[in-house]
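Peer 1: everything below, folded, please.
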Amino acid sequence: MIGQRLEVRQGQGLVITPQLQQAIKLLQLSNLELEEFVETELERNPLLQREEADAPAETAVEAPAADGELSFNTDEGREALGAVDASSDDLYGDAAPGERGGDRMTDAADSAQPGLSDWSRVGSGGGLPEGDDSERPDTRALSLWEHLRAQAATAGLSPADHGIALTLIDATDEGGYLRGELAEFADRLGCDLQRIEAVLATCHGFEPTGVMARSVPECLKLQLIERNRFDPAMAALLDNLEMLARRDLPGLRRVCGVDGDDLQDMIWELKALTPRPGAGFGGEPAQTVVPDVHVRPDPAGGWKVELNSDTLPRLLVDKRYHGVVAAGARSDTEKTFVADCAVQANWLVKSLDQRAKTILKVSSEIVRQQDAFLAFGVEFLRPLNLKTVADAIGMHESTVSRVTSNKYVSTPRGVFELKFFFTAAISATDGAASHSAEAVRHRIKTMIDGEGEGGDVLSDDRIVEVLKEAGVDIARRTVAKYREALRIPSSVQRRRMLKTG
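Peer 2: Take a look at the predicted model:
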């Protein structure tokens, strides 16, 4: 029988306030994006103003800059969190976005006291769009650096070589040329020059052809090699491009050892090449990276992790002005506007302060996990994932993911994006240390490359068995995924190729 009745039910639900949404979005903004957002809020909210005091940053900034330093001794494994602790005013806590619904702004009247309240802030730039766009697909043009990083991730490199590749990619300009001396990279990363050259040779196989060359002749050479058109005569022409620029054709014929027709054909081949292989990619011109965090050796041992005070905009909530306009408000609309401005201003101050603390806390744990890399070089870059860091500091993985997006850290070995320190890991069968996914991909490639010598073609199932015998706990579908990412045909196709070859 169908009927109507009234029932009272009590239940729990996930609630996320607009303020908490803003705090979550602020966390993932870069310096430039945060600065843009702060400027917008300064124009929109009359109760906010930028601090213009001449006091040094160490005294002008409250918790993050005055105590915004995390120092720990890696030899003893101790960490002093100082002012950066998981306090009761943690905006993110240990839950994912939406898992805490009790976060509400305190009454604006609590802060409506005369005078200026010094609220410290961190960050630098970029406005927030209306609504929650965290799930919207990224439809912008792929940048050259994103394109290269994606190829590096599937190149079968070891964790150390993958780190070297990312460093070289970051040193590549908009035109696709590698800027910097290889010896400097080797010294900074603490590895042999030969290893840098080997990784660069792998990167030279990335698309577009010619990318990450160190000069125009090398760029053209890589493209000619791909077309199977690089020979001694062409090499001589590339070595004497200045003669081509002067139109010294008789001289070019002599140094290349060819006649006039052959030289003309060679010149036409050069004209068909691309001297700027990176020019076809979208994205804004590269901005100078300003690190969010500085890491430097601690004289007492270990490392000191500090926020970059130059990226911390300092805002003040003008409580005196708030008292004046609140007292002068007559209509309900005016009173509501003043109250909203007070709530939003105080929440923004709190959100930015917590953003600074969270960045510092996450960065410090990453440094603690990767201290061997900082001390000894890229060979000691260990597998690391978001969960490991999140569990260590009592935060949710999504919070750590947001913190490490578009954030950079300056170290004695160079400036790196925080995501640089994360490499996927595959569990070991014996419970020992995990294996890096890049290392496993490299092992799969090596096994398949050796098939021709023994005559046997390894199926994906057989590869799983061999890896498990070596202590790598991996599923067959993962092997297939890695093999496809490496552009290696299936065992059936490889068997046919061996028979026909």
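Peer 1: every contact and neighbour count from this point should use C-alpha atoms.
Peer 2: Will do.
Peer 1: buried residues in the longest helix seen in the chain?
Peer 2: Longest helix of the chain, by residue count under DSSP state H: helix 332-369. Residues 335, 338-339, 341-369 are the ones in helix 332-369 that count as buried (16 or more other CA atoms under 10 Å).
Peer 1: can you check stretch 49-66 too?
Peer 2: Within stretch 49-66, the residues that count as buried by 16+ other CA under 10 Å are Gln49, Glu51, Ala57, Ala60, Val61, Glu62, Ala63, Pro64, Ala65, Ala66.
Peer 1: got it, and stretch 264-273?
Peer 2: Judged by neighbour count (16+ other CA under 10 Å), stretch 264-273 contains these buried residues: Met266, Leu270, Leu273.
Peer 1: quick one: contacts of the helix or strand hosting Ser410?
Peer 2: If you go by DSSP states H and E, Ser410 is part of strand 408-411. Strand 408-411 is contacted from outside by 289-296, 363, 374, 415-418, using CA atoms under 8 Å, 6 or more residues apart in numbering.
Peer 1: so after it, what's the next helix or strand?
Peer 2: Using DSSP H and E, the helix or strand that follows strand 408-411 in sequence is strand 414-417.
Peer 1: give me the helices and strands touching that next one, please.
Peer 2: In terms of contacts (3 or more CA pairs under 8 Å, 6 or more residues apart in numbering; DSSP states H and E), strand 414-417 is packed against strand 408-411.
Peer 1: for the comparison step, fold the sequence that follows:
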Amino acid sequence: MALGPRLDLRQSQSLVMTPQLQQAIKLLALSNLEIETFIGEALESNPLLEAGEVSREAGDDAPDAVADGDTPPDAPTSDELMLAGGGEGDAPLDLDPAALDIDRDTGDWSAAPGSGGGEDGPDISEHGDVEADLAAHLETQVGPAAPNVRTAFIARHIIGLLDDAGYLAASLRDLASDLNVPLAEAEAALELVQSLDPTGVGARSLAECLALQAKEADRYDPCMEVLLANLDLLAKGSFAQLKRICDVDDEDFADMLGELRSYDPKPGLKFARSDSAPVTPDVLIRASSETGWDIQLNQATLPRLIINREYYVELRGGCTDKQSKGWLSEKLADANWLVKALDQRQKTILKVASEIVKQQDGFFRRGVSELKPLTLAKVAEAIEMHESTVSRVTSNKYLHCERGTFELKYFFTSGVGGGADGEGASAEAVKARIKALTDAEDPKKILSDDKLVELLKAEGFDLARRTVAKYREAIGIGSSVQRRRQKKLESI
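Peer 2: Here you go, the predicted model:
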């Protein structure tokens, strides 16, 4: 065999990720807002595309508008690329069910002041604009209330240092040093801020915040002063000791606690702005007597694009050189691809959502207690798609049903315990059951974690004590000691 350079002809097949197919894959993971931005940019760059109404003649999952003869030659779909190995670097989303839980305010008076957390968030459909934030609300009151311009200036500086809950964390002495003013003037300015609405802002501790509100209500007597100075004992539930220190009887002590409960420990939060945008569901589900569930894409969120054929013919008639014709052909191909890619995205979302509803039928009929363990791989196998495709589809997509609006990822939960059916139970179902047990517990017989384990095991949930404790803390339920104190406070 001779050694030397030579030319050979060989035939081989390979699957290439074109820029358009890469973009089609990325479209699956985009949220509604991102899709709108993407389409807006496409409308600006492609004169053949225009926004239009969606045709319903071909069905709910039909393309928005595809003219005959506009469809380019068949190309591998994004899912085919995944199956061929095009998505090797795309790991499925890490689903942490605990991260989906909403923190609850336990009402523990010993909570650190000014943290700004622990409040129940607004409902998913109740995000509204706030007229003014806390700083703006306070600054409008400073001018008329300030005795002079100098005090008003220091007061506005203090307002700028308040946290979301309305507390002043900075040292007043350091503040006076930074502004190069006497400490007495800084104290006068702080007193001015503390006189503004809402009552309690400008406080440097929880006790001071409650004291300001007690003074406003004309309830700041020596007994209340002692009670506020011993909030740590109140948090521990040492009522007998507190009654002795305050020198009050049971009736007066109960009246003082009732007064405290009427105060706002975080007065600034009512002016806190929410940066969360309103959620518009992508999929709508309602019960149907014929098919069980009627699953539709939300028409309000579907992209509305059409290809302006008349304008294309007009432009083509004016193209006299090869370069102009090439540019026009490229724009037509881009427009065809975008319409097809958006249609594929819609169909994929509907397909994944339909399988989720099928797998979690019990949840939609009876609630979270029937939520089953579900993985991306199980859904991907059922609909014959790649796991990474399902991961993209469930990202930033929402489903609305009679029970509320949920992100599609909510329905993918890990399995825990050994249920009677051998499949285990959903972590969300276990959390819901723990909450139900603690809500119904006798205030005189608070359930310990060991008792919760025993009760759950009797219902088919075989869980370790540390697992129960982890889920209990994840949904904002305190320990048995904390719940005993809280319910003791409520009973007074």
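Peer 1: quick one: the longest helix of the first structure to the second structure mean distance?
Peer 2: Comparing helix 332-369 of the first structure with its match in the second structure after superposition yields a mean distance of 0.9 Å (mean CA distance after the TM-score superposition for the first structure).
Peer 1: where does that helix end up in the second structure?
Peer 2: Using TM-score structural alignment, helix 332-369 of the first structure corresponds to residues 322-359 of the second structure.
Peer 1: next one: the matching stretch to chain centre, how far?
Peer 2: In terms of CA atoms, centre = their mean, to the nearest Å, the centre of stretch 322-359 of the second structure is found 29 Å from the chain centre.
Peer 1: equivalent analysis for stretch 226-241 of the first structure, please.
Peer 2: Its chain's C-alpha centre lies 38 Å from the corresponding centre of stretch 226-241 of the first structure when counted by CA atoms, centre = their mean.
Peer 1: which residues touch the aligned partner of Val403 of the first structure in the second structure?
Peer 2: Mapped onto the second structure by TM-score structural alignment, Val403 of the first structure lines up with Val393. By CA under 8 Å, 6+ apart, the contact set of Val393 of the second structure is Leu28, Ala29, Thr348, Ile349, Val352.
Peer 1: rerun that using 10 Å as the cut-off
Peer 2: Neighbouring residues of Val393 of the second structure by CA atoms under 10 Å, 6 or more residues apart in numbering: 25-31, 345-346, 348-353, 387, 408-409.
Peer 1: now do Thr423 of the first structure
Peer 2: Listed by CA under 10 Å, 6+ apart, the contact set of Thr423 of the first structure reads 153, 158-160, 162-163, 381-386, 435-438.
Peer 1: and Gln346 of the second structure, by the same measure?
Peer 2: Neighbouring residues of Gln346 of the second structure by CA under 10 Å, 6+ apart: Leu28, Asp60, Asp61, Ala62, Pro63, Asp282, Val283, Leu297, Leu302, Pro303, Lys340, Val393.
Peer 1: any idea how far the fifth one is from Ile307 of the second structure?
Peer 2: It stands for Pro63 of the second structure. Distance of Pro63 of the second structure to Ile307 of the second structure, computed by CA to CA, to the nearest Å: 12 Å.
Peer 1: if we can go back for a sec, how big is the offset of the strand holding Ser410 of the first structure relative to the second structure?
Peer 2: Compared with the second structure after the fit, strand 408-411 of the first structure shows a mean deviation of 0.5 Å (mean CA distance after the TM-score superposition for the first structure).
Peer 1: run the chain-centre distance for that strand.
Peer 2: The answer for strand 408-411 of the first structure is 11 Å, by CA atoms, centre = their mean.
Peer 1: what of stretch 418-438 of the first structure?
Peer 2: Distance, stretch centre to chain centre, for stretch 418-438 of the first structure: 18 Å (CA atoms, centre = their mean).
Peer 1: many thanks, we can stop here.
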